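Participant: Provided below are the primary sequence and the corresponding predicted coordinates.
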Amino acid sequence: MMRPVRQLYPMSRIGCVLFGLLLSAVAGYAQDLGSLGKQKPFAISGALNVTVDGYNNVQGRERLDPLAWTISGSPTLSIYGISLPIYVLINNQSRSLTGPYQQFGMSPTYKWIRVHAGYRNLSFSPYTLAGRLFLGGGIELTPGKLRLAAMYGQFEKAQPADSLRFVLADVPPPAPRFQRTGYAVKVGYGTANSFIDLIYFRAKDNVGSIRFPANTRIAPDENAVVGLSSQLTFLKHFTWSANLGISAYTRDIRRSENTDVLDQAPWLRTFIVPRTGTQVGYAGESSLSYSSTLLTMQLQVRQISAEYQSMGAYFFNNDLREITVSPSLVLLDGKVQVSGSYGYQQDNVSNLRPTTTTRQIGSANVTVQPNQVFSMLMSYSNYGTSQRGTERIIDTLKIQQVNQSVIIAPRLFFNGEAVQHTLSAFVSYQNANDVNTVSQVRTDFNNILANLNYAYTRPKERLSLTPGLSAIRNFVPGYNTQSFGATVIASKGFDKGKLNTSLSGNYYQNFYEGAANGYTLRTRLSGRYRPAGTHEFSLSVASTINQDKVVQSRNFTELFGQVGYGLSF
């Protein structure tokens, strides 16, 4: 195998680092003109960690390397108040170096003017420009109640279909793509609590950016989006918000013009040339919320058509409709808090599929804390999925499921001057019920998890002891397993916290179809010593023994060890 090309030219990589740091330093003068005199010209901080791992397989298949080492560092350079984090990782298998010189950007601000340069991500609204990373520039102006913004940049860098450097490196090349550039403009009026914004976004692939596309399915696209974003706060406790978007997306701009595709929205011809591959999509959401000291309530409605896309956003769950109600209530001077939500979701809102799937999601949470000694959390959730169609659905393919979850977690805490006692429990029940008689043998599932833990703590002596019991039962058609076990964790600090040690162990007895099926035993001894504020030494030794009477390949005994050193500067 040939050595990757990136290792054949180390000076080019070093040059990129030096150039990036120089660019960062120059840009730092424009970040905060008012406070440059108070900043240090140059400073460095961060951490360096070195670890050596040892592994010994006593029984069973060997899973790890007998010896492994890792050197990692996260230095942060500061040039006139501009932080430049860098991460370095070197181990026995790989090397990596990342830093701000690869995707550097800045956003200096002066009064009501903010300028963006380099790699930036801006959000004008959820359905237009919504946080997509770009390389370019932008500006935001907020004089008084005016809200003006604009940006232009590259959203995708051209990737040739057959790159020689990947062939020489003997690694799979990335998928080819066209260079994609775009711009967005926002015009609005209002404040942070009440405003209305109009947004226009446009992006297009450069046909000439790829000379020989190897994959004929790769085609240059084009997109134009018109959006509205608004929010209104009224009567002190009420807030109404809305976000709308209309998108015209053309797949393959090399196709011939076709004005008929925009019959539903002919005004979009002002923004984009309609072609045979142009599709129009709609997206919108609106919410009304009420908020007070004791009660919070929100109603949200969202609908996105199947054709909706925006090159200014990464991803949309489209072709769906959602309705969600989320209440929250505070009772008895905050001693009881009740919250919940109910949602209805439906796909196929564009009626392009033969079937429609609906989901109903409900949840309720109750937190009770009458005093400092007792508290309890109770939670319930229910998720239902069903399917219907205009034609008869074959019974063996029909989807109809109900998933339920219940959690109860009480806690007792006794706080003394010298000793603290904590008794906590956790019980969880999960159920997946498939109504389809054909698929339920593979998807029906019931799980019960229960934990009981006690913690004995002496804070002044830095001593704690935590024993616990646990049980797990899984019920699956034709395959039932159970595990019952005990855990104990002990920790002790010495020399005013400079040395901290811990010892833990847990044992699980496993059962299969009601019969004993082996056990799992884990132990671990570890210690950390910090002689000074900048140095730290660590040592840990662990073992795992697993015995399985049914599957012999699961029988193994392993020993682990790790030595580490850390430096903070």
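Facilitator: Received, thanks.

Participant: C-alpha from now on. contacts and neighbour counts both.
Facilitator: Noted.

Participant: what sits up against the helix or strand harbouring residue 19?
Facilitator: In this structure, residue 19 is located in helix 10-28 according to DSSP states H and E. By C-alpha atoms under 8 Å, 6 or more residues apart in numbering, the surrounding residues in contact with helix 10-28 are 79-82, 84, 100-102, 104, 106.

Participant: Mark which of these are part of helices, please.
Facilitator: Assignment to helices by DSSP state H places none of the contacts of helix 10-28 there.

Participant: Name only those of the residues you listed that count as buried.
Facilitator: For these, a burial check counting by 16 or more other C-alpha atoms under 10 Å picks out 79-82, 84, 100-101, 104, 106.

Participant: another one to put next to it:
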Amino acid sequence: MINYNNKIILMIVCLFATPWSPAAQEKEEDNSKVKLTGSIGFFYDYYNFSQNNYNSFRPRYPEHLWRINAQMNIHLGKHFSMPLSVNATNQDVLYTLPSVPEESALDYLQNPANNISINPKYKWAQVFLGTQTPFYSKLSTGDIPIFGVGIELNPGKFLFSATTGKSQRAIEPNVALNIPGAYEQNIIATRIGIGTIEGSKFTLNAIRIKDDVTSVSTQPIGLQPIEGITFSPYAEFKVFKKIQISTETAASVFTSDVLNTGTLEEDFVNSVKDIININASSTADFAHNSRIDWKGEIFQIGGELQYIGPGFLPVGYRFIERDILDYKLNTALKILKNKLNLTGSFGIRTNNLSDTKLSTARRVITNANAFAQINDAFSLNINFSNFGFNNDTNLLNQRIELVNNSLTITPSYTIKTEKYLHLINANASYNSFEQFDVINNAFAKAENTTYSLNYNLTFLQLPLNLGLQGVYLENELPTGDFNMLNYGLIASYKLLNKKLTPSLGFNIAHIDKPGFTTDYRTDLNLRIGYKISKKLQCRVQYRYTNLTYGSSRQEAILNQNRVQFSINQRF
């Protein structure tokens, strides 16, 4: 098993095993054909707290958090490159479980959430080793990280991709430790076609996902093993340089419980029983997505149509809403020499097309944004969004109806003189959420109004920056209203030839709830950044937060301390 200290050691090995030493940089200077780009960083967070009369408080961060982040690329000559990616932590990640078992070193490295990968590339060929998230299209695969191997070939107009790996390792269930368990899950994805990876193309995509029922000795609690395949032709191309079109029609066969002993008398599903396990839990369906966009220098317009059948499942995605029909329209306009930019979108989503549910729901989504550069000093941004959802049932206890509206106005003003630069930003936002309450047979409404003002002063002849901010928030909720007033100061200065940058931030917030005395929150933020060299920097930050509660939590006091250290090397 790999314990806490071993995880730290393993992370440090990953850090120094990557070629970021001065020797690698000297090699770059000796041979101009070898080049290292990117960055690597080490991060450590420490957190503790103390409380009085607040025994139910749960820590907001782990006590010790170690992280390594490396995004690098080794270039050799004109055609060879090798991207390296390492995102590792000492925490137990990936699993959506209340508790997790101990990990071996191999389990830790294979955990896709740690994102450890090496992807060498030569001309039109690239190999993927380690964690990867292949994206082929919206209806095939695109958001499941896996640990495995892959290849991508694009010589001329020929395109081929293939990936196989583990998206979930096996976990034995343990009721005593509150571990539900999980099957080992594997994915195979491939596509073949013509075109270019980043440009116009036509591909045939095939994805298969399968749980290994033999990977655990006891069936996980509340979880059935799954198996499924998705096949889709996908086309993406440009017309007349300004029109871009993409279209995809996908079919899937999905078995939600491999252990189900029932049979299914459907020829179109049983026709693939030699490929995947077919039983009474199996479904087959199709989906379609088409999009067209016209992009001019002044005006842009686009539309999208999407249908997802009730039995369709793109097995390369964790979740997708099914049995829906979407219509979307997007527009954009730039006028007055790009000083006025207007964008907008409108969409309607309808579900229960198969009429298999008790009701049908319809949602409306609208967004409009206007940005105006009035003159060199003054600009104004206005954004409005609307989201609506309702169903057509007449039964009171099944009625769903809600509307969410949001309006934000943000003016900005800049004043520049020979010695000073003044930047003033203001923001006013209004959010309204209204939902039908089936218990009270009436609409319940929640409103949020926020006003903020920020002033930043930069001394052009001194390495000094000052900032003032103020925020007023007013919430009106069915469960209870509250208001918050927050104001603060931040200051930074550069020393030692601008290599050392200390900064100080201080905030006080007053939180008022009807019927209770005021709660107070005080934040102190100290930060020191130092440039060791042009590309090597380190930073230390300390944050202290004190919450002193009024009568809402009688005589409760909470103190939190957080120290963060980081060192980052760029190449």
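Facilitator: Perfect, I can see it now. Values in this document were obtained by computation on a predicted structure and should not be read as measured data.

Participant: Could I get the TM-score for this pair?
Facilitator: For these two chains in superposition, a TM-score of 0.77 is obtained (TM-score structural alignment, normalised by the length of the first structure); 532 aligned residues with a C-alpha RMSD of 4.5 Å.

Participant: In the second structure, which residue is most central in space?
Facilitator: Centroid-nearest residue in the second structure: residue 143, 10.3 Å away (criterion: C-alpha atoms, centre = their mean).

Participant: before we move on, back to that, just checking, next helix/strand downstream of the helix holding residue 19 of the first structure?
Facilitator: strand 43-45.

Participant: how close does that following strand sit to the second structure?
Facilitator: Here the mean offset of strand 43-45 of the first structure against the second structure after fitting is 11.2 Å, by mean C-alpha distance after the TM-score superposition for the first structure.

Participant: what's the matching residue for residue 344 of the first structure over in the second structure?
Facilitator: Residue 344 of the first structure maps onto residue 348 in the second structure, with residues paired by TM-score structural alignment.

Participant: Can you give me the neighbour number for its match?
Facilitator: 17 (other C-alpha atoms under 10 Å).

Participant: Which of the helices or strands spans the closest residue to it other than its chain neighbours?
Facilitator: Of all residues not flanking residue 348 of the second structure in the chain, residue 364 sits nearest, at 4.7 Å (C-alpha to C-alpha, 6 or more residues apart in numbering). Assigned by DSSP H and E, residue 364 of the second structure belongs to strand 361-373.

Participant: One more: residue 344 of the first structure?
Facilitator: Assigned by DSSP H and E, residue 344 of the first structure falls within strand 336-347.

Participant: Also residue 480 of the first structure?
Facilitator: strand 479-494.

Participant: The helix or strand just after that strand vs strand 479-494, what angle?
Facilitator: Following strand 479-494 of the first structure in sequence order, the next helix or strand is strand 499-512 (DSSP H and E). Counting by axes from the mean of the first three to the mean of the last three C-alpha atoms, to 10 degrees, strand 499-512 of the first structure lies at 170 degrees to strand 479-494.

Participant: Determine the set of other helices and strands touching strand 499-512 of the first structure.
Facilitator: Applying 3 or more C-alpha pairs under 8 Å, 6 or more residues apart in numbering; DSSP states H and E, one finds that strand 499-512 of the first structure contacts strand 479-494, strand 515-529.

Participant: would CSV of these with mean neighbour count and distance to residue 188 of the first structure be doable?
Facilitator: Output for those, formatted as CSV (neighbours: other C-alpha atoms under 10 Å; distance: least, C-alpha to C-alpha, whole Å):
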stretch, mean neighbour count, distance to residue 188 of the first structure
strand 479-494, 17, 59
strand 515-529, 17, 56
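
Participant: Okay then, goodbye and thanks.
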